[in-house]
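In: build me a model from this:
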Amino acid sequence: MGQDKMTVGLVYGGKSGEHEVSLQTALAVMNAFDYEKYEIIPFFITKKGEWRVGGRLSAPLASVERLKLEQEAGDTSAAVELLFKGLGGGGRELDVIFPLLHGTNGEDGTIQGLFEMANLPYVGAGVLASAAGMDKAVMKKLFADAGLAQCKFCYFTAASWANNSHDHIQHVESELGYPCFVKPANLGSSVGISKASSREELIRAVEHALRYDLKVVVEEFVDAREIEVGILGNDEPLPSVPGEIVSSSEYYDYSAKYLDGKSQMIIPAQLDTEVAERVRELGVKAFKSIEGSGLCRADFFLRRDTGELLINEVNTMPGFTPFSMYPLLWRETGMSYTALLDRLIELAVQRFEARQNLDFENGVQ
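Out: Now for the predicted structure:
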């Protein structure tokens, strides 16, 4: 290893419905890294949750298939040994971890906890922000506490639905009305979301969402434009220019997001200067409300009738190919994809070093 090169562990794949998206992201990131500055060690997590670790790379792997590390890769025990090397006082082989995992077990705080236990710097949100950013019900409570305006919503668990479905239906009908949107509380990429326009559709939508999670969020329908802003930083986060999603379907579902290619991203969004500035300001506020670090994308509704801005959600590990909204927002703001990678690694190391100075001895000498 060159003296001045950083060793970056790139973690991708995973036990998630977004496994394939993660592979595409990893390929893009791997191709954008400056190999004069970094060496990469790839960590691939299979759909079954098995870990494979490859050797050091001084050039990107050629294809998604190669990313799966079928040959000449260490197994789970080798991956864990490499992650935890250095805890006993030996030399650490990894300078920073870059998780490119979406959805369950990737951006929900679980793998972030593993990196904390391994005492490794890692890109992105910590355990708390990751978990809060993944659970739509908890996220909405934090937004409310921060005074951020949002659409009306309710949530309930599978057990509560089984015991009190009639009460929940009545609450949705009296407080939210039809149409409404039904979502699994903990899932990324718009999987499991349905629009319900009647009681029968609501029941079907809840049953569908409960296939993916044990908690369901129901939201009122809002006729609005979808505006997004990228946030970058730790204690003093900066917002990008805002962008707009014009969906190919009635709402921005998984198909509209990844499959049909017809949804448009308009960057920068065509907004009045004051509205654009408000989006940027509220995006930073949303990021701080979940105690974010590194990066997030904050998504808003801009009501067509009143012009009110409503926070929809934050995404602590947004899509990260060069054609994804988050990197494109920063490109338009003046930061290239490669420079964005550099900055995220800097922020990861800064956050780690700040936490190393904390006293965990409880005052005992």
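In: drop to CA atoms for contacts and neighbour counts, all remaining ones
Out: Will do.
In: contacts for stretch 141-161, please.
Out: Counting contacts by C-alpha atoms under 8 Å, 6 or more residues apart in numbering, the residues outside stretch 141-161 that touch it are 137, 168, 172, 175-176, 210, 214-220, 222, 282, 285-286, 289-290, 309-312.
In: structure for this one too, so we can compare:
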Amino acid sequence: MEIIVLYGGKSAEHDISVLTAASIIQHIQYGTHNVTPVYIDINGHWFAGPNMSEKPAADINLRFNQAENGQAVVPTDILSEDKDQVVFPALHGPNGEDGTIQGLFESLNVAYVGAGVLASAAGMDKIVSKHLFNQVGLPQVPFATLNAYEWEKDADAAVAKVTESLSYPVFVKPANMGSSVGISQATDDAELKAALALAFRFDRRVLVEASVENPREVELAVLGNEEVFVSVPGELGKGQGFYDYDEKYINNSTEMIIPAKIDDETVAKLQAYAKEAYLVLDGSGLSRADFFLTQEGDIYINEVNTLPGFTQFSMYPSLWEASGKGFDDLIEELIQLALNRYNKKQSIQKAFEL
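Out: Presented below is the predicted three-dimensional model:
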């Protein structure tokens, strides 16, 4: 079976996506699959690399172009329901994990790894997911929302809207962005205004959240379609107060503590909340659920990532490793989950046609 690994993309998380793809390609089972890497450059152009029937060198250059062993293609050149293939999207951020590329896969009727259109869009949008989590009673920190119209019309009034309901310090986040891109902390009106200006560079809607004092940041990996499994929890042992983009991918000063040292009762709550969040989003394939845990034992769900990273620094595969599922087996299970979901969808369509 051909596995199309799709990565890069028109996103601020372009470079992270390339790292994720490199890791996935190293852990596919080449005894039963071959791999075609497809790189989307920052301008949105697609380039297919050579098909690989065995594991490539770890330092393979995956940034293909026409001048360097790449073939310019359009999606219908390589994606087809008539081929024995599964698409493994390794795309992060807008146009990758927000439902847009998943809509393309659905239109072309091809099997693909991960969440569908609805779950991808809702999970990527921090504001929408907050409202969905509220519907099923998941505990969250207080939050406020702003849109670009409010900000551009009167920045001072936008700041006042936030401070009327939240106290400093607060965190400011673009509604649709990951890997801590565009996120910053504010401790007064001046910092809040600067943080909002930054966040609105990445999205037209912004989320502002109350801060939790010295929380433990705990993450759990989720896997499955109808039957859902949750990993042991992991904790971020941060080298600084805010786990930002540089700390994640450049400085690498953040330690992953797996499994996290948490009592059994709290672990059970975290796993139940992670599963509930997955189900309310209509998740499939995989996700990573992120929580804050206070010293008093209070739990707050932060967000769900429907396409978590698979880099050497990533929590998701490490959590499953600690839960007894190796990287190669994890990749293969995700491929099989994609096929199972696709086959069930085909059965439903055939029944409808009858």
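In: picking up where we left off before, just the ones of the contacts of stretch 141-161 of the first structure in helices?
Out: The helices, defined by DSSP state H, take in 137, 168, 282, 285-286, 289 from the contacts of stretch 141-161 of the first structure.
In: any chance of a PyMOL selection covering the buried ones in the contacts of stretch 141-161 of the first structure?
Out: In PyMOL syntax, the buried subset of those is picked out as below (16 or more other C-alpha atoms under 10 Å):
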select buried, resi 137+168+172+176+210+214+215+216+217+218+219+220+222+282+285+286+289+290+309+310+311+312
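In: stretch 178-190 of the first structure maps to which residues in the second structure?
Out: Using TM-score structural alignment, the residues of the second structure aligned to stretch 178-190 of the first structure are 168-180.
In: so how far is the matching stretch off the chain centroid?
Out: In terms of C-alpha atoms, centre = their mean, to the nearest Å, the gap separating the centre of stretch 168-180 of the second structure from the centre of its chain is 15 Å.
In: ok, now stretch 19-31 of the first structure?
Out: On C-alpha atoms, centre = their mean, the centre of stretch 19-31 of the first structure falls 14 Å from that of its chain.
In: so what touches the match of stretch 178-190 of the first structure?
Out: Under the contact criterion C-alpha under 8 Å, 6+ apart, stretch 168-180 of the second structure has outside partners 13, 92-94, 98, 124-127, 182-188, 192, 195-196, 199-200, 202-211, 243-245, 248.
In: ok, the aligned partner of Asn225 of the second structure in the first structure to Thr110 of the first structure distance?
Out: Aligned by TM-score structural alignment, Asn225 of the second structure pairs with Asn234 of the first structure. Taking C-alpha to C-alpha, to the nearest Å as the measure, Asn234 of the first structure and Thr110 of the first structure are separated by 20 Å.
In: ditto for Leu101 of the first structure
Out: 11 Å.
In: of those two, which one has the most company?
Out: A direct count of neighbours by other C-alpha atoms under 10 Å for Leu101 of the first structure and Thr110 places Leu101 higher, at 29 against 16.
In: quick check: which element contains the counterpart of the more buried one in the second structure?
Out: Taking TM-score structural alignment, Leu101 of the first structure has Leu91 as its aligned residue in the second structure. Taking DSSP states H and E as the definition, Leu91 of the second structure sits outside all helices and strands.
In: now do the same contact list for Leu91 of the second structure.
Out: Going by C-alpha under 8 Å, 6+ apart, the list of residues near Leu91 of the second structure reads 6-9, 14, 17, 97, 307.
In: can we see that at 7 Å?
Out: Counting by C-alpha atoms under 7 Å, 6 or more residues apart in numbering, Leu91 of the second structure touches 6-9, 17, 97.
In: in helices only, show me these.
Out: Mapping the contacts of Leu91 of the second structure onto helices (DSSP H) picks out Ser17.
In: quick one, strands of the stretch 201-350 of the first structure?
Out: In the stretch 201-350 of the first structure, strands defined by DSSP state E, counting those that start in this stretch lie at 215-220, 224-233, 238-239, 243-246, 264-266, 294-303, 309-315, listed in chain order.
In: ok, the stretch 51-200 of the second structure next?
Out: 71-73, 85-89, 111-112, 143-147, 170-174, 184-186.
In: buried residues, the fourth one. List them.
Out: Of the residues in strand 143-147 of the second structure, those buried under the neighbour-count criterion (16+ other C-alpha under 10 Å) are 143-146.
In: ok so, going back, same list, the contacts of Leu91 of the second structure, but as TSV with neighbour count please.
Out: TSV is the format used below for the contacts of Leu91 of the second structure (neighbours: other C-alpha atoms under 10 Å):
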residue	neighbour count
Leu6	23
Tyr7	29
Gly8	31
Gly9	26
Ser17	26
Glu97	30
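In: closest to Glu332 of the second structure among the contacts of Leu91 of the second structure?
Out: Closest approach between those and Glu332 of the second structure, by C-alpha to C-alpha: Leu6, at 16.3 Å.
In: wait, what's in contact with the closest one?
Out: Per C-alpha under 7 Å, 6+ apart, neighbours of Leu6 of the second structure: 37-39, 88-91.
In: to which residue of the first structure is it aligned?
Out: Checking TM-score structural alignment: Leu6 of the second structure goes with Val11.
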